[in-house]
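J.: Sequence plus predicted model, see below.
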Amino acid sequence: MTPLLGGEALSLAYPMRTILDGVSIGVGEGDRIGVVGRNGDGKTTLMRVLARRTTPDDGRVTWRRDLRIGFLDQGDLLAPEAVVQDLVVGDRVEHEWAGDPRIRDVMAGLLGDVDTSATVSTLSGGQRRRVALAAQLVEDVDVLFLDEPTNHLDLEGVVWLADHLKRRWPRGTGALVVVTHDRWFLDEVCGTTWEVHDGIVEPFDGGYAAYVLQRVERDRQSAASEARRQNVLRKELAWLRRGAPARTTKPKFRIDAANELIAREPPVRDAVQLMQLATARLGKDVVDLLDVSVRYGDRTVLDRVEWRIAPGERAGILGVNGAGKSTLLGLVTGDVEASSGRVKRGKTVRVAALSQSLAELDPFADERVRDVVARQRASYVSAGKELTPSQLLERLGFGTGELSTPVRDLSGGQRRRLQLLMILLDEPNVLILDEPTNDMDTDMLVAIEDLLDSWPGTLLVVSHDRYLLERVTDQQYAVLDGRLRHLPGGVDEYLRLRETPPAPAGRDVPAPKPADPGPKRHAQRGGGPAGSGQERQARKDAVRLERQIGKLTAREAELERLMVEHATDAARLADLAAEHERVAAERERTEHEWLEVLEVLG
């Protein structure tokens, strides 16, 4: 690996905190590095030091001669009076930049809805962010530093960016260093992960999944007690290994080691127990949308939507901005009136929503965190254990000293966590999360997901964070052309539907059978044109096993729906649960066989 830049014995401290303490690290040709760590531990500072934007107190940064650097700041630094086109393509004449495939790709991928002749002052916050990102991506640089590039990108935008970065440089050339809390993006793009903590930078081989595996193994080896060994990341690792097959096909994700570490780790959620608890709290009726349409003037936002939300259902809602997701959730909360059709709401339903705004905390700005939480409830039960508010705060990353901090002095991520905790302590039985990942680092997202795993209610999540959706929800739906469509194939199916023309209008259009495109990409990468007979047979087996996994996954979902429907019939529920266990075991065996086939294909 040819070195491009490096830092030697880097140290940097502020009056009350050491950020870097004798760090030596390097970036070479072909590196694709994801930087993770808790908020405030120095991820952005490390990038700025390596990019020579911040001078360390000690140590030195060396660059290869004539090195070209690109840097995307997390904040908005665009001049309000600047014209979009000038910021992105500079003084290039139109025929020059229009003839450059990279610039055309970036303009189409990020700025399709932006008037490039407009000034920055007329753009929304999300559009400004995409303009800043586009301005960096059109440049021909050797090392690209990106600080939270997925902020304000929708799901399709994140997928586009990942694909662009994978194609940007020929293999083994160029370098990427990216700070992001988007774990799917880390897995998709990065081959190395740097964890910044306690003044050091610890490198891990692989993306997020491999990082979790190695970190769990590190903690296990250094554990001094059983409590330390049972790190919450073990459950995260179990989900990564048992979840969507494509997530564990990264070549550097050591499957055997993962299996050994999680052999006795239970599933992340006890679905049957949670459904029984949810039914006890909610009854059989939650919210039913029956042939509901919503119109604003001549515009139809939702058209004849049929959705019967079950007790204990955990659903993710997908759709582009403006598709009608917020309107759909407004029907559930009662904030939106249906133009036609009927909304039937259970008598015991208590809905709470974690909105994108933090305005709910404004009345408590001058109060200490401990006092605000203690006023809500004296205790909270999670996974069968009774926790005090202080223990819950600690579980969500609040240190002892921070409990006495006034709410107004909390960081954005801390305020977000406090907002969620106050909602949970109020004990709703239907919880709506609207873009809950804002201002969160990866460790805090894991902690929140762990807390939600034991929450016995109906959970509806709207998020552009693909990893979060797949992690905390069991079913996904999409708002497409005013209709609500179930997605048995999950996010991959949604992306395929967005790429194809809409189906003819009609009620309850059946979803296509799920087929994860991941194996096909791996198969093509491994062999090129058909080679040996063994490889040809492996390709056929991969396709066959894909279909089988899709069928088994759909059957699992159907059994889960039936378990909710028969939650009060003990005998029927036991039969369904037993079949569900058999189907899940068969799916896991099929996935294992599928992974072995992929090894043959490389």
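T.: Now that the structure is in, tell me what you want to look at.
J.: From here on, just use CA atoms for contacts and neighbour counts.
T.: Will do.
J.: how deep is the closest residue to Val472 other than its chain neighbours tucked in, by neighbour count?
T.: Among residues not flanking Val472 along the chain, Glu449 sits closest, at 6.4 Å (C-alpha to C-alpha, 6 or more residues apart in numbering). Neighbours of Glu449 under the rule other C-alpha atoms under 10 Å: 17.
J.: could you point out which element follows the strand or helix carrying Glu449?
T.: Using DSSP states H and E, Glu449 sits in helix 442-453. Next along the chain after helix 442-453, taking DSSP H and E as the criterion, comes strand 458-462.
J.: Could you figure out how far that following strand is turned away from helix 442-453?
T.: 150 degrees (axes from the mean of the first three to the mean of the last three C-alpha atoms, to 10 degrees).
J.: try this one side by side with the last:
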Amino acid sequence: MSTLIAAEGLGHGYHDEWLFKNLTLGINPGQRVALVGINGAGKSTLLKLLADRFSPLEGKIVKNKAVKIGFLDQEPSFPDGYSISDFIFSLENKQQQLIKEYEELIEDPNPDEKTLNRLYEELSEHNAWEYEHEIKTILSRMGINHLQQKISTLSGGQKKRLALAKLLIEDPEIYVLDEPTNHLDIDTIEWLEKLLTSGNKTILLVTHDRYFLDNVCNTIVELDRGKIYNYNGNYAFFLEKKSEREASDESTFQKNKNLLKKELEWMRRMPAARTVKSQSRVNAFYDLEDKTKQRSDNQKVTLNVKMSRQGNKILELNHIGQTFDDKKIINDFTYVFKRGDRIGLAGKNGTGKSTLLNIITGFLEPEKGNVDVGDTTVYGYYKQGGLAFNEKERVIDIVKSDAEYIKMADGQTISASALLTLFLFPPKKQHGMVEKLSGGEKKRLHLMKVLMQNPNFLILDEPTNDLDIDTLNVLEEFLENFPGVLILVSHDRYLLDKMSEQLFIMEGEGNVSIYNGNYSEYRISLDTPKENPSTKKTTFEETKTASPTKKLSFKEQKELDEIEEKVAEKENEIEELTKLLGMIEATDYLKIQETSAKIDLLNKELEVVMGRWVELSDKTN
């Protein structure tokens, strides 16, 4: 299989520090590769090097000149003064230029008839109608409707979606995507998954979205302490193999540590004038010391700050109404928050999720209704846009501006420096400038500042954007044990499923509905046909109490009697497995998948049994 792009002896770094050295990596046609690693490991840098955005300090990138690479940056830039139309449609592509002219013309309330007819003919002549439909579908999915709008007027999320739309339209030989699901709603993410897995696309991506990663990628490449580890399989396979590697690394480390201790004693006993014969052992000692120093102690972010006391009255929303530009955003919404509420906020982009959060936290006064906040309620609001840090300020000074000492959940008080260390900011980074932090590290610092406020009402608006998966796992563990109220806005379906027990659904046109259950359960409910009350089927329990059967044979009657036992058995099995699913560790993806598959199989078997029950029951009427 011919390699489309390869890195040979690659090395790069910033601020006199190497991110990685001597990396070798090849990508073959049809591979869909996910690059994983902790924040600051160099994932985005490696993507940019492979996409030829700049040259490496060491090594080279080898690729066929004819291979077209499409790159989606985490924060894309655009030419000054461009409209959406100018950016989307390539001057070198005749089909695209015809489509551009056609789309701009039909936006005109009074299009020129002659020009329109000419474009019809030319689009047909160049077989561009199907292409035009594909482009419109992509733009519509990304929420791009007004082609004449200037790019400078778009929000950061809209710009990211615009850059992704252009890349999908161009359909390059290699897709290089840095956090492609950021700023997409869940419906669009699911559509994107299907698009990227259709055909034989070659993809290299960085994403924190574990469902997306598992559904799209067939190869995982881990960047860990400057080294590359390859895993041919999906994310669940990677987790299994990584745990095996780490167990092996731990065993090797302990052996090296014990050996280093013995060698250190030998070094101390050696006379100052060492013989030539001993020099090889001296060199081996220093090599062993370097290996032991380089080994990570598998540190994790520690989230255990103290929660403020919460009273009986928490928060009440009374008949909230809000409009913008005559458009209804929220219409007569009422809710009384209770202790332990875990609410997921779901809905398409632009339906008003951020507006509702701003009303809840008091950043926005509602046009109608009122917000009644309890005396003891302390908000912790992690905003999607992040904090506007002073890039020239030291990391530790940013934390000290809030507090020199912080109270932890166990009652201990620790310094700002110690807390930063728990959040994986070592002393060198603490005393460095914010500008030297990666995007994910800045988000981690933002999260830390929010939790320092000791909130009992925690609001997380897209907390997964740019955070590495290891930090997300720790965040999930913290949220599972968080006793206060939680409101979560996230396009990360895994996080929504695990953390929410209730949903506020922003349906558009001001409607906010409440669903009891998590996101996957909600999606299943949407796919289940709603019954007309007039044609509602008799329930199993109702049939049991109905009049005795009259038209069943002896064999059929026996079968109907046995169905009740079968239904009870399968329902009990499903209930036990569902309980087990909730107890499985978040990182044990294989066990989660295996248990979910068993539940799906039992549900299908139950459906067959119930189908036969309905068939037999109908004969008795």
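T.: Here it is on my side, so go on. None of these values were measured; they are calculated from a predicted model.
J.: ok, back up a step: and the residue nearest to Val472 of structure 1? What does it align with in structure 2?
T.: Per TM-score structural alignment, the equivalent position to Glu449 of structure 1 in structure 2 is Glu476.
J.: any idea how far that match is from Met433 of structure 2?
T.: 29 Å (C-alpha to C-alpha, to the nearest Å).
J.: Please apply the same query to Gly37 of structure 2.
T.: 23 Å.
J.: cool, and Pro529 of structure 2?
T.: 56 Å.
J.: what about these two, which has more around it?
T.: Met433 (17 against 8).
J.: Report the spatially nearest residue to the more buried one, omitting neighbours in sequence.
T.: In space, Met433 of structure 2 is closest to Arg394, 4.4 Å off (C-alpha to C-alpha, 6+ apart).
J.: Contacts only, for the equivalent of Gly125 of structure 1 over in structure 2.
T.: Alignment note (TM-score structural alignment): Gly125 of structure 1 maps to Gly156 of structure 2. For Gly156 of structure 2, the contact set (C-alpha atoms under 8 Å, 6 or more residues apart in numbering) comprises Glu75.
J.: quick revisit: what residues does the helix holding Glu449 of structure 1 touch?
T.: Residues contacting helix 442-453 of structure 1 (C-alpha under 8 Å, 6+ apart): 36-38, 181-183, 232-233, 236, 268-269, 382, 395-397, 437, 468, 471-472.
J.: quick one: Leu364 of structure 2 and Gly321 of structure 2, what's the gap?
T.: Using C-alpha to C-alpha, we find Leu364 of structure 2 at a distance of 12 Å from Gly321 of structure 2.
J.: Of the two, give the one with the bigger neighbour count.
T.: More neighbours surround Gly321 than the other of Leu364 of structure 2 and Gly321, with 19 against 13 (other C-alpha under 10 Å).
J.: Am I right that the more buried one is in a strand?
T.: Yes - using DSSP: H, G, I helix; E, B strand; the rest coil, the secondary structure at Gly321 of structure 2 is a strand.
J.: what angle separates whichever strand or helix holds Arg234 of structure 1 from helix 442-453?
T.: Under the criterion DSSP H and E, the helix or strand holding Arg234 of structure 1 is helix 232-242. Counting by the same axes, to 10 degrees, helix 232-242 of structure 1 points 80 degrees away from the direction of helix 442-453.
J.: Sounds good, over and out.
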